[in-house]
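how would this look folded up:
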Amino acid sequence: MNWLFAHDNRFLKADDGQVYSEVAFSYSNWERYLAHVDNLTILARMEKLGGLDKNTINLSSGPCVTFQKVEDPYGIRTLTPFPIGYKTVLEAVKKTDGVIARLPSEIGYMALKAARKTNTPYCIEVVGDGYQTMATYGNWKGKLYAPIAERKMKRNIASSHHTLYITENHLQERYPPVGYSVSCSNVEIPNIEEKTVSQRQVKIKSDRKRLHIGMNGSLSSPYKGFESTFLALAKIKSELPPFEFRILGRGPKERWQALAKELDLEKNVVFCGTLPNKEVCTWLDDIDIFLMPSKTEGQGRALIEALSRGCSCLGSNVGGIPELLEPEQLHESGDVATFANQIKELATNIEKQLLYAERGIERVKPFQSEILQNTRQEFFHRFKEAIEMRN
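Predicted coordinates:
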């Protein structure tokens, strides 16, 4: 049996044919599907690897996985019945036994359209809010397209017999399921060892020379909230102990370097580039306070990873973030004053850091790989059974 996975992620192809991804999508991600099928085809955007260091990104290719390039689907033709890349998607869907569409994504929408046209079974993974993703994109085109994206997403989910959500409640309320559905995060964190809490407690109580504040997200994403963090840190810089603001993520950093210089934070900001998934935990172990002031967020994969390592976390009250943090750890998206005060208080409050560390680790224990794998495998087992019953 062959399945097809459709999403807008941008993969990078090296001269030797190996395929990489800067964000998630290491080969282990595909194993959740390969446990049920012989081959998996990935429909996505593709670019050349160029001069990126392979050791800093995730190897995505491997046995039984094939990548097929789809032209960048964004543009005016997105609004037409036949967007760019649809013919490529249609031909690929004709050759598969089942479609997995990760939404929101234009390639995902095209794959679902092709699946209905060819009567091919499909399931949907809901990983974000179609409206908010476009509304916070950063320009008028995104805001204009947002209501259309919302309708497309609602329409597609309303016809799905198998739907997987990464949130417990938030995305289900925004885009209600009709058929069989489950809540199962797409995060991949290792099993949390007992010593994680004690090691974090020792770190919090130690006499630190410098406070490490961290964020993890694409530098080119307008909705990650980097600007809020820069403004908040500038507002309270004189009231904080010596600190570094460490940023892990891909994308051009020139804009943020300029802002840091403008706000007199140039000596405080460290751009850490990208790291393979397996090295992110090590990076997080050196972070004291982790921030997620997003304008929109599906669930907050990076936040779950930070909580699992005992980081003291603060975030905005959007998307699935309130499912992970207590109200006192949240601020209204864009409320820099409240956000700054939260950082200032947490930076010097050892008792609160200890509380947040213990509470955070306990909160994300259900997201451990072994636990999620059971839910995920049951979902795809039922999807496979539905396909087999049709044949």
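
From now on I want contacts and neighbour counts done on CA atoms only, so please keep to that.
OK.

Let's verify residue 44: helix, strand, or coil?
The three-state assignment at residue 44 reads strand, by DSSP: H, G, I helix; E, B strand; the rest coil.

Report the contact partners of it.
Applying Cα atoms under 8 Å, 6 or more residues apart in numbering, one finds that residue 44 lies in contact with 6-11, 67-70, 107.

And residue 156, by the same measure?
Shown in contact with residue 156 (Cα under 8 Å, 6+ apart): 109, 112.

middle-most residue in the chain, spatially?
What sits nearest the mean C-alpha location of the chain, by Cα atoms, centre = their mean, is residue 301, with 5.1 Å.

Look up how far residue 188 lies from that residue.
To residue 188, residue 301 is 9 Å away according to Cα to Cα, to the nearest Å.

got it, and residue 352?
For residue 352, the distance to residue 188 (Cα to Cα) stands at 27 Å.

what about the two, which has more around it?
Looking at residue 352 and residue 188 with other Cα atoms under 10 Å, you find the greater number of neighbours at residue 188, namely 20 against 13.

In contact with the closest residue to the more buried one other than its chain neighbours, which residues?
On the basis of Cα to Cα, 6 or more residues apart in numbering, the spatially nearest residue to residue 188 that is not a chain neighbour turns out to be residue 369, at 5.8 Å. By Cα under 8 Å, 6+ apart, the residues touching residue 369 are 187-191.

one more time with 6 Å, if that's ok
Remark: with contacts taken as Cα atoms under 6 Å, 6 or more residues apart in numbering, residue 369 is in contact with 188-190.

What's the first helix or strand after the strand or helix carrying residue 9?
Under the criterion of DSSP states H and E, residue 9 resides in strand 2-13. Once strand 2-13 ends, the next helix or strand along the chain (criterion: DSSP H and E) is strand 19-21.

Show the subsequent helix or strand relative to that next one.
Following strand 19-21 in sequence order, the next helix or strand is helix 27-34 (DSSP H and E).

for that following helix, which positions count as buried?
Neighbour-count burial for helix 27-34, counted by 16 or more other Cα atoms under 10 Å, picks out 27-28, 30, 33-34.

which one of those is nearest residue 155?
Distance to residue 155 across those (Cα to Cα) is lowest for residue 33, with 25.0 Å.

quick one: residue 68 is in a helix?
No. If the criterion is three-state DSSP, then residue 68 is strand and not within a helix.

just checking, it touches residue 43?
Yes. Applying Cα atoms under 6 Å, one finds residue 68 in contact with residue 43, separated by 5.2 Å.

Here is the second sequence; please produce its structure so I can put it next to the first one:
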Amino acid sequence: MMDKPSRDLEWEKDMLGLFVHDHRFPKVESEYYHSYGFDEEFFNRYLSIFDKMAVIGREYNFKISSGDKAEKVQPDIEFLTILDLKQLKNKDIRDMINQKIKNSDYLVIRVPSILGLYAVRMAQQYKKPYLIEVVGCPWDAIANKGLTKIIPAAAITHLTKKAIRTSKYTVYVTEEFLERRYPTNGKYIACSNVTLNSVDDNFLSKRLEQIDKLEPNKIILGTCATVDVIYKGQQDVIAAIAKLKDEGYYIEYQLVGGGDTSYLKSIAQKYGVAEQVEFVGSLKHEDVFKWLEQIDIYVHPSKQEGLSRAIIEAMSKGCPIFGADAGGIHELIDDDYIFDKGNIQQIYDIFKSFNQKTMKEQAEENQKNSKKYLKSVLYKRRNGFFKEFIGENNI
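Predicted coordinates:
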């Protein structure tokens, strides 16, 4: 585990920053573990700003299997987590959350998030300074779960728009998409919450050699996303693979991500491609990069996104990439490689458009563009904005 980072922002008193989001943190007894996007780098991002950090979120019981390399969250991070959002109906739970908000100096509230919307209301009531991070679209996230979710999607979208509109400080992870859909009257910046420590230029030559050696009808596709939520869209790729199988292609589809695999396994069996779909499971962050080096093409079929961490990381490894028309994906890859959400025919068509020439062009372009997300670039921008936020609200 890395040492606690030195603080970039210096003030006279110790500062407690409170992060609020609906994320489900893995928990074993009283200890919390890192998860994808919420790893050591995530926590250190805020510890470079605040002296101490506390978290309000959700939890789930994490089972550590033999040989699992899951890492614990550093012990000086305070957690208050609930199992289910329905627990917000419990006055005792709300009182504990309210106390955490009262005891904090500054709040970082990530939305979409039910806990986040509650924290905005209480921060306003207690006159606590808060900053909102907008990482996704609640309408896309909820409405894509089915017709029965349209009304709650509309209600939560309305509340989220109101919270962001009245926020004095807002960080968007996209350059345009979320800003247009959820505008604010306050100060804001565009700054991805996905950062890369480095981009290895030497690997690009290996990627180009790998493309040269490809058998045109034998490809490894990969997706990195939770496997037990329908809106991640892996089922659409499986259906397209079946169409391609009928034309003599053998595509191995590797799925990285945790969750119940039973639904996607049933889809693969239904389409007769079960032997072509491999469930890799959850990987440590550094192992995701190693996995990306092994696949031939990355596909991101999700029906809702903010700015995709998985795509940016695939870009850094020079992967040819195609993905669904969701969130900020247009800001990452060329429109020629974007398909309508859930459109199996377009997935099929874009896959067939790949050849060694287009794959090499994409590999070079994607790796070059990934450098926009280097940690050194984004931390300077984000910390400057936090310095302004804290300076205006110096307690």
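
corresponding residue for the residue nearest to the centre of structure 1 in structure 2?
Under the alignment by TM-score structural alignment, residue 301 of structure 1 pairs with residue 309 in structure 2.

what's the distance between that match and residue 153 of structure 2?
When residue 309 of structure 2 is compared with residue 153 of structure 2 (using Cα to Cα), they lie 24 Å apart.

Then residue 120 of structure 2?
For residue 120 of structure 2 relative to residue 153 of structure 2 (Cα to Cα), the value is 19 Å.

between the two, which one's more packed in?
Looking at residue 120 of structure 2 and residue 153 with other Cα under 10 Å, you find the greater number of neighbours at residue 120, namely 27 against 19.

rewinding a little: for the nearest residue to the residue nearest to the centre of structure 1 once chain neighbours are set aside, grab the count of nearby residues.
If the residues on either side of it in the chain are set aside, residue 301 of structure 1 comes closest to residue 187, at 5.5 Å by Cα to Cα, 6+ apart. For residue 187 of structure 1, the neighbour count with other Cα under 10 Å is 20.

now do residue 367 of structure 1
Each residue near residue 367 of structure 1 was counted by other Cα under 10 Å, and the total is 22.

what does it align to in structure 2?
Under the pairing rule here (TM-score structural alignment), the equivalent of residue 367 of structure 1 within structure 2 is residue 373.

in terms of contact, does its match touch residue 193 like I think?
No. The pair formed by residue 373 of structure 2 and residue 193 falls short of the contact definition of Cα under 6 Å, at 9.0 Å.

Work out for me the element the residue mapped onto residue 201 of structure 1 from structure 2 sits within.
Under the alignment defined by TM-score structural alignment, residue 201 of structure 1 corresponds to residue 208 in structure 2. Under the criterion DSSP H and E, the helix or strand holding residue 208 of structure 2 is helix 201-212.

what's the helix or strand following that helix packed up against?
Scanning the chain past helix 201-212 of structure 2 towards its C-terminal end, the next helix or strand to appear is strand 218-224 (assignment: DSSP H and E). In terms of contact count using 3 or more Cα pairs under 6 Å, 6 or more residues apart in numbering; DSSP states H and E, strand 218-224 of structure 2 is assigned the packing partners strand 250-256, strand 297-300.

tell me the angle strand 218-224 of structure 2 makes with strand 250-256.
With axes from the mean of the first three to the mean of the last three Cα atoms, to 10 degrees defining the directions, strand 218-224 of structure 2 sits at 20 degrees from strand 250-256.

how big is the offset of strand 218-224 of structure 2 relative to structure 1?
Once the two structures are superposed, the average separation between strand 218-224 of structure 2 and the matching residues of structure 1 is 1.3 Å (mean Cα distance after the TM-score superposition for structure 1).

Residue 141 of structure 2 corresponds to which position in structure 1?
Structural alignment (TM-score structural alignment) places residue 141 of structure 2 against residue 133 in structure 1.

what about whichever strand or helix holds that match, how far off from structure 2?
When elements are defined using DSSP H and E, residue 133 of structure 1 is found to belong to helix 130-135. Helix 130-135 of structure 1: mean distance to aligned residues in structure 2 after superposition is 1.2 Å, counting by mean Cα distance after the TM-score superposition for structure 1.

Output the contacting helices and strands for that helix.
Using 3+ Cα pairs under 6 Å, 6+ apart, the elements in contact with helix 130-135 of structure 1 are helix 140-158.

whereabouts in structure 2 does the next helix or strand after the helix it packs on align?
On the C-terminal side of helix 140-158 of structure 1, the closest following helix or strand by DSSP H and E is strand 162-165. Following TM-score structural alignment, the partner segment of strand 162-165 of structure 1 in structure 2 covers residues 169-172.

Near the closest residue to residue 366 of structure 2 other than its chain neighbours, how many other residues are there?
Closest residue to residue 366 of structure 2 apart from its sequence neighbours, by Cα to Cα, 6+ apart: residue 315 at 4.7 Å. By other Cα under 10 Å, the residues close to residue 315 of structure 2 number 27.

that older thread, the residue nearest to residue 301 of structure 1 and residue 268 of structure 1, how far apart?
With Cα to Cα as the criterion, residue 187 of structure 1 and residue 268 of structure 1 are 30 Å apart.

same question, residue 191 of structure 1
Relative to residue 268 of structure 1, residue 191 of structure 1 is positioned 33 Å away (criterion: Cα to Cα).

between the two, which one's more packed in?
Counting neighbours by other Cα under 10 Å for residue 191 of structure 1 and for residue 268 shows that residue 268 has the greater number, 17 against 14.

which non-adjacent residue is nearest that one?
The shortest distance from residue 268 of structure 1 to any residue other than its chain neighbours is 4.7 Å, reached at residue 244 (Cα to Cα, 6+ apart).

That neighbour maps to what in structure 2?
Taking TM-score structural alignment, residue 244 of structure 1 has residue 252 as its aligned residue in structure 2.

That match reaches residue 220, doesn't it?
Yes. With contact taken as Cα under 6 Å, residue 252 of structure 2 and residue 220 are classed as touching, separated by 4.8 Å.
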